[in-house]
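Participant: Here is a sequence together with a model predicted from it:
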Amino acid sequence: MASTPIIKTVRRQFKALFVSDAFEGILLIAVAATAMFVANSAVSESYHHLFHGELFPSETFKLNTLHLWINDALMVIFFFVVGLEVKRELIAGNLSDPKQRTLPVLAAIAGMAAPALVYITIAGDAPNLERGWAIPAATDIAFAMGVVGLLGSRVPAALRLFLLTVAIVDDIGAVMIIAIFYTANLKLAWLVGSLVVLGVMIAMNRMGVNRVFPFILAAIALWFCVLNSGVHATIAGVLAALTIPMRTQDDNSMLENLEHGLVGWNAYLVVPIFGFANAGVDISDLGLEALIDPLPLAVAAGLVIGKQVGIFSCVFLADKLGIAKKPASCSWPEVWGVTILCGIGFTMSLFIGELAFPGYRLLIDEAKIGILTGSLISAVLGYVVLRLTTTHPEEKDDPTSPVV
């Protein structure tokens, strides 16, 4: 018996769950949901003590909680992979061609500025909230591409590429924001030490060192110096990645080998651990009214409204003014659907939220509520819009396919 169109559709959706992009997004959803469940269960006290309980006095070493080790040490791997990806894209990827990078770069800039403006408009007058302006500025690559993965081959390749490139440029902007706006109490000696180690790594690149081990040792030394310098330690991951040779003397790509070796660990271990440690919020302490407090409302609005308005307006104007064309063979509703997905700000937004309000647990938790709410709305709305405006290749010539 021939399969019905409905069965075919269900089969495609089931297979889509196990493609890499989709699985990463589903994993992050599951991690966030689990963290929220645990944080509001009978073991919530144990959950918070696990991550925030002191392991030893801070005088012994500044990373004296598991939460700090995750955010300031483990997440260096995440930022290292981001740096590798950025360098590869700049040298041999989509960002290496001025014509190809014009639209994503402009869109990413607009997609960071508009959410910040929305945030400031809503929360700007509230005391102590101005430092959170960058929270809704970042897009989570894994989460956004995961939603696209659920749609299978419905989403045109050009649109997938546009989303991926915007998210990469977004990451560059987020790293710059962290380095510039969330750095305080610089310690000159450690900063000089960081620059010396970075100089050594650049020299190793220029001298043609073709073994990974010296770079890894130097990267650890760079992390330790940056950690004590006042600049956030994760910046060391990006800086170290930029010194990794694209090609070695034996014509191997050390950069690509490292990226391929770490990307799985990053996606399936580092980011989920970070998400589980940071996404849990005890909403019983906040109450439902917290959803309409200035901070969570500003963050959620920045992600849901600011992202899509900023990016879509930029793409539309660039296309109409002849600055750059919209993704080939894509309709404006499809472009709109992808811009909505850019409002998923899970990993970077959670990270910036921790940096924006150090020592203010209530504000950090309210920011998390806004991030999770805004990201969930963006994910669901973006999926629905793309599901309604795109067609699976097998359905294009099938008159019996259900209209959705």
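Facilitator: Perfect, I can see it now.

Participant: Could you use CA atoms for every contact and neighbour count after this?
Facilitator: Noted.

Participant: Tell me which residues touch Met246, please.
Facilitator: 88, 253-256 (CA atoms under 8 Å, 6 or more residues apart in numbering).

Participant: Got another one to weigh against that:
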Amino acid sequence: MYRVWNFLTNYSLLLILGAVIALVWANTDAHSYHLFVDYPLWFNDYVGSSLHHWEQVLGEDAALFGHAETAKVLTAHYLVNDVLMAFFFAIAGKEVWEAVILKNGSLRGKKAATPLFATAGGMFGPIAVYLGLAWFLGPDKFGAVANGWAIPTATDIAFSYLVGRIVFGAGHPAVRFLLLLAIADDAIGLIILAIFYPSGDLAPAWLLLSLGSAVGVFFLFNWLPRRMDRGDQLRTRSTWMRNTLSFWPYLAAGALSWYGFAQSGLHPALGLLPIVPTLPHADRAFGFFAEAEQYLTDLLNHAEHLLKHPVEIVLFFFGLMNAGVTFSSISEPTWLVLAGLLIGKPIGIMLFGYIGAYTLKLGLPAGMRTIDLFIIGCVAAIGFTVSLFVASVAFDPGPIQDAAKMGALFSFAAAGVSILAGKLLRVQKVDV
């Protein structure tokens, strides 16, 4: 489990640093911060936000940048959120895919049944609380904020894992339960993003480009060399592909897949997901971010290792680009997001986890108490990274989006709630 701790700690520290800088900057000089975030890098007709939308966001400041009339503009914000974050979601997708598909995958079999059932509670609970409270605000306010229902469903894998270790200790079975739940939660979150939060008008035909890229690169650079190597103990062709071409064909296919997603209307940050399963991979899973993976030589784990430090930097810029909201933006959406996370998550996970463990007789891991489900729900209420991302796509830039982002940032309060709950409910920490 050392690699999990090391991997996620590195991610967390840079992400927090970027978010803190953004908060300080936005609350001391909001104008220069927003100019930085929406700074135009390239006016073009192919990639980026629509020019009209960018002009609306910048207002009079758009006139500062002389440019020809184009269809799109690639801004710093678009580069980070829509292009570079695709590598973050690819790493998350890789771990989920291995957990579901490979032998001994963590999300396969009875061992994952109760965490998966609890994950459903961690989705439905926050949605019910968010929409239920929004309904009491009246029809006008409900219509304005309803699209943010998915924001409190997210669980930040890195921070929830780190806090889980503090509350339960590294060796407690609840920590692994929490990690399974968080990964499954984000897997469902990716599906929610794809279905309910398109980035533009839907043009499904463009997904054929993504599908064709995935099928083509798998057939030509994975399946065909292995097929031709049958009977060849030296695996000449596969070895040549690995040593000479390495991950470059998959990167090219990823670029095509990303463009297909961007043109289809689905969020382009998900564009690399179809390519992940096409890379040559190990035959069995060793657990989420398992230490053993660093010794594997398959191309999929090698690519993840190469992406590790670049993605840490991407997450720094993600925090910098998305966490810059002023404290004056706090309003109803802030409290709706917080209520969904701090109330809906613990209750939903506790209720569904109990039903799964006892009503459906799926059971709990040895050494884990029923009340630990509630504490796990408190820890899982840290939404931060994915909640910020969903808030940025659920609402157009403006007061409602800023208020919802503030709720995602304030979800750090769940860490304190979790530690307090652990003390009051007498968690016996297991540090071995």
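Facilitator: That came through, no problem. Quick caveat: nothing in here was measured; it's all calculated off a predicted structure.

Participant: picking that back up, which of the contacts of Met246 of structure 1 are buried, as a PyMOL select command?
Facilitator: Provided next is the PyMOL selection string for whichever of those are buried by 16 or more other CA atoms under 10 Å:
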select buried, resi 88+253+254+255+256
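
Participant: Among the contacts of Met246 of structure 1, name the ones in helices.
Facilitator: Counted as lying in helices by DSSP state H, out of the contacts of Met246 of structure 1, are 88, 254-256.

Participant: and the two most separated of these?
Facilitator: Farthest pair in those (CA to CA) is Arg88 and Met254. Separation: 11.0 Å.

Participant: rewinding a little: for the contacts of Met246 of structure 1, which ones persist in structure 2?
Facilitator: By both residues aligned by TM-score structural alignment, their matches' CA atoms under 8 Å, the contacts of Met246 of structure 1 still in contact after alignment to structure 2 are 253-256.

Participant: For structure 2, just list every one of the strands.
Facilitator: In structure 2, the strands defined using DSSP state E lie at 40-44, 49-50, 72-75.

Participant: most neighbours per residue, which of the ones you listed?
Facilitator: strand 72-75 (a mean of 22; mean count of other CA atoms under 10 Å).

Participant: That strand: how far from the chain's middle?
Facilitator: 23 Å (CA atoms, centre = their mean, to the nearest Å).

Participant: helices or strands up against it?
Facilitator: Packing partners of strand 72-75 of structure 2 (3 or more CA pairs under 8 Å, 6 or more residues apart in numbering; DSSP states H and E): strand 40-44, strand 49-50, helix 51-58.

Participant: Let's have those in CSV, adding distance to Ile343 of structure 2.
Facilitator: What follows is these, written out as CSV (distance: least, CA to CA, whole Å):
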stretch, distance to Ile343 of structure 2
strand 40-44, 40
strand 49-50, 36
helix 51-58, 34
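
Participant: Phe317 of structure 2: which of those is closest?
Facilitator: So among those, strand 40-44 is nearest, using CA to CA, at 15.5 Å.

Participant: mean per-residue distance, the closest one to structure 1?
Facilitator: In the superposition with structure 1, the average deviation recorded for strand 40-44 of structure 2 is 3.7 Å (mean CA distance after the TM-score superposition for structure 1).

Participant: Which secondary structure elements does that strand sit against?
Facilitator: Partner elements for strand 40-44 of structure 2 (3+ CA pairs under 8 Å, 6+ apart): strand 72-75.

Participant: Gly148 of structure 2: what's its closest spatial neighbour, skipping adjacent residues?
Facilitator: Ala394 (5.6 Å; CA to CA, 6 or more residues apart in numbering).

Participant: Also Ser106 of structure 2?
Facilitator: Leaving aside its sequence neighbours, Ser106 of structure 2 sits nearest to Ala99 (CA to CA, 6+ apart; 4.8 Å).

Participant: isn't that neighbour right up against Lys111?
Facilitator: No. Counting by CA atoms under 8 Å, Ala99 of structure 2 does not reach Lys111; the two are 11.9 Å apart.

Participant: Which of the two has more residues huddled nearby?
Facilitator: Taking neighbours as other CA atoms under 10 Å, Ala99 of structure 2 and Lys111 compare with Ala99 leading, 23 against 16.

Participant: what residue of structure 1 takes the place of the residue nearest to Ser106 of structure 2?
Facilitator: Counting by TM-score structural alignment, Ala99 of structure 2 lines up with Glu89 in structure 1.

Participant: so how far is Gln100 of structure 1 from its match?
Facilitator: 11 Å (CA to CA, to the nearest Å).

Participant: wait, isn't Asp372 of structure 2 in contact with Pro173?
Facilitator: No. With contact defined as CA under 8 Å, Asp372 of structure 2 does not reach Pro173; the gap is 10.0 Å.

Participant: coming back round to it: may I see the strands of structure 2 organised as a markdown table, with distance to Leu270 of structure 2 added?
Facilitator: Listed next are the strands of structure 2 as a markdown table, based on distance: least, CA to CA, whole Å:
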| stretch | distance to Leu270 of structure 2 |
| --- | --- |
| strand 40-44 | 22 |
| strand 49-50 | 16 |
| strand 72-75 | 18 |
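
Participant: still on that earlier bit, right, and the helices and strands packed on strand 72-75 of structure 2 - which one's nearest Ala134 of structure 2?
Facilitator: Per CA to CA, nearest to Ala134 of structure 2 of these: helix 51-58, 26.4 Å.

Participant: what's that closest one aligned against in structure 1?
Facilitator: Under TM-score structural alignment, there's no match for helix 51-58 of structure 2.
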